[in-house]
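> Sequence plus predicted model, see below.
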Amino acid sequence: MGGGVDLIRKSPWISIVNTGGCNGCAIECLPLITPKYDVERFGVILKPSTRHADLLLVTGPTNEKTKHILERIYDQVPKDKKVIAIGNCAITGCIFKKSYNVKQTVDEVVPVDMYIPGCPPRPEAIIHGIVKLLGEMDKNKKTKG
């Protein structure tokens, strides 16, 4: 099969964290586990628990309340964690940028390893970003080990 499938030796666990917004990006993450998109064919497993996640998919801008929740979730994830900011709201604040409630973008709260723009991004774009980041992680493991 080649490509992303050969790069993955371990099944990375992914958890979705929604920090606010219109929920459009969070909704676009749900089809990833349906037969049409089937992200599990790349060895990825979607998990509701962030305590065991290798990769966090974060959607939406952050406010004072969700900022602290995101920081706590990030700290609970085991080492070697990666974060993907999904959608324009997570990346720039988008339509919520000037809102009284929105304080920061995701990368102002936690380190972000990959950005997937869109309002909302298509599931194919999200899968492409996940596979690309996993490929980079595997390449880094090979050079270290």
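Yep, it's here.
> From here on, just use CA atoms for contacts and neighbour counts.
OK.
> The closest residue to Val5 other than its chain neighbours: neighbour count?
Distances taken as C-alpha to C-alpha, 6 or more residues apart in numbering put Phe42 closest to Val5, at 5.2 Å, once the chain neighbours are dropped. As a burial measure, Phe42 scores 19 neighbours (other C-alpha atoms under 10 Å).
> separation between Phe42 and Glu108?
30 Å (C-alpha to C-alpha, to the nearest Å).
> sorry, back to before: what distance do you get for the residue nearest to Val5 to Leu134?
10 Å.
> Run the chain-centre distance for stretch 41-61.
Stretch 41-61 sits 7 Å away from the centroid of its parent chain (C-alpha atoms, centre = their mean, to the nearest Å).
> try this one next to it:
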Amino acid sequence: MSAVVEYLKAPVHDLFAWARISSMWPVTFGLACCAVEMMHVAAARYDLERYGIFFRPTPRQSDAMIIAGTLTNKMAPALRKVWDQMAEPRYSVSMGSCANGGGYYHFSYHVVRGADQIIPVDVYVPGCPPTAEALLYGVYMLQKKIKRNPYRKEIMEQDFNQPGKLYRAEKELSVSDNLKLLKQQE
């Protein structure tokens, strides 16, 4: 009996994978200049809608989030709130140097050094700002990841699943700490 059940589960698994990758609905979290490239990829030349990707205005209708731009300490709680409102399984794409690790503003006191300190990130798209082709490739990589595991069975760290919790580096850097780090790099 278990062999028959396994045989029937395989096509269902493939159907769910196909449905998830063919109808990805990301919510946009545009914070800076990378958001312009995100708008560019939705325009006529690249047209994400051909791939079944429709930007949604609300996180409750979305299953992915594209974080584009510099994430500040004041914006981090809003990012976490939007992330908590999304239904499971949910995915995220960090777009640009600032969202990936702080970018040019890495040593600034008000910048979060990567969106992965606030929410789990599935795909990183490098660049300052990344091109529309790079974002398309990042979305393609996310689709490949979803196809491998459409149910999101790999559970992230348990802490990431606690709603409303912010994730920070162990020590916040002060202005004097940032100046010391800059002098060490010279």
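The structure has been received and is ready for your questions. Everything numeric in this text was worked out from a predicted model, so none of it was measured.
> Just give the TM-score of the two.
Overlay of the two chains. TM-score (TM-score structural alignment, normalised by the length of structure 1): 0.85; 134 aligned residues with a C-alpha RMSD of 1.7 Å.
> picking that back up, find residues that contact each of Phe42 and Leu134 of structure 1.
When C-alpha atoms under 8 Å, 6 or more residues apart in numbering defines a contact, the residues bordering Phe42 of structure 1 and Leu134 alike are 4, 8.
> Name the surrounding residues that touch stretch 138-145 of structure 1.
Counting by C-alpha under 8 Å, 6+ apart, 7-8 sit against stretch 138-145 of structure 1.
> please redo it, this time with the cut-off set to 10 Å
Residues outside stretch 138-145 of structure 1 that contact it (C-alpha atoms under 10 Å, 6 or more residues apart in numbering): 4, 6-10, 132-136.
> which of those residues are buried?
Buried by 16 or more other C-alpha atoms under 10 Å: 4, 7-8, 132-135, out of the contacts of stretch 138-145 of structure 1.
> And these, which is closest to Thr66 of structure 1?
Closest approach between those and Thr66 of structure 1, by C-alpha to C-alpha: Leu133, at 25.0 Å.
> contacting residues for the counterpart of Ala76 of structure 2 in structure 1?
Using TM-score structural alignment as the criterion, Ala76 of structure 2 maps onto Lys67 of structure 1. Neighbour list for Lys67 of structure 1: 19, 61, 73, 102-106, 108-110 [criterion: C-alpha under 10 Å, 6+ apart].
> what's the burial count for Phe16 of structure 2?
Phe16 of structure 2 has 16 neighbours, counted by other C-alpha under 10 Å.
> quick one: the corresponding residue of structure 2 for Ser15 of structure 1 from Thr131 of structure 2, how far?
Residue correspondence to structure 2 (TM-score structural alignment): Ser15 of structure 1 is matched to Val27. Val27 of structure 2 is 19 Å from Thr131 of structure 2, where distance means C-alpha to C-alpha.
> Comparing those two, which shows the higher neighbour count?
More neighbours surround Val27 than the other of Val27 of structure 2 and Thr131, with 24 against 20 (other C-alpha under 10 Å).
> Assign the more buried one to helix, strand or coil.
Of the three states, Val27 of structure 2 takes strand under DSSP: H, G, I helix; E, B strand; the rest coil.
> OK, contacts around it?
Applying C-alpha under 10 Å, 6+ apart, the residues contacting Val27 of structure 2 are 54-67, 82-83, 86, 92.
> hmm, back to that, now do the same for the residue nearest to Val5 of structure 1: its match in structure 2.
With TM-score structural alignment as the criterion, Phe42 of structure 1 pairs with Tyr51.
> Please, which helix or strand holds the spatially most central residue of structure 1?
Centroid-nearest residue in structure 1, with C-alpha atoms, centre = their mean: Leu57, separated by 1.8 Å. Following DSSP states H and E, one finds Leu57 of structure 1 within strand 55-59.
> No further queries at this time; thank you.
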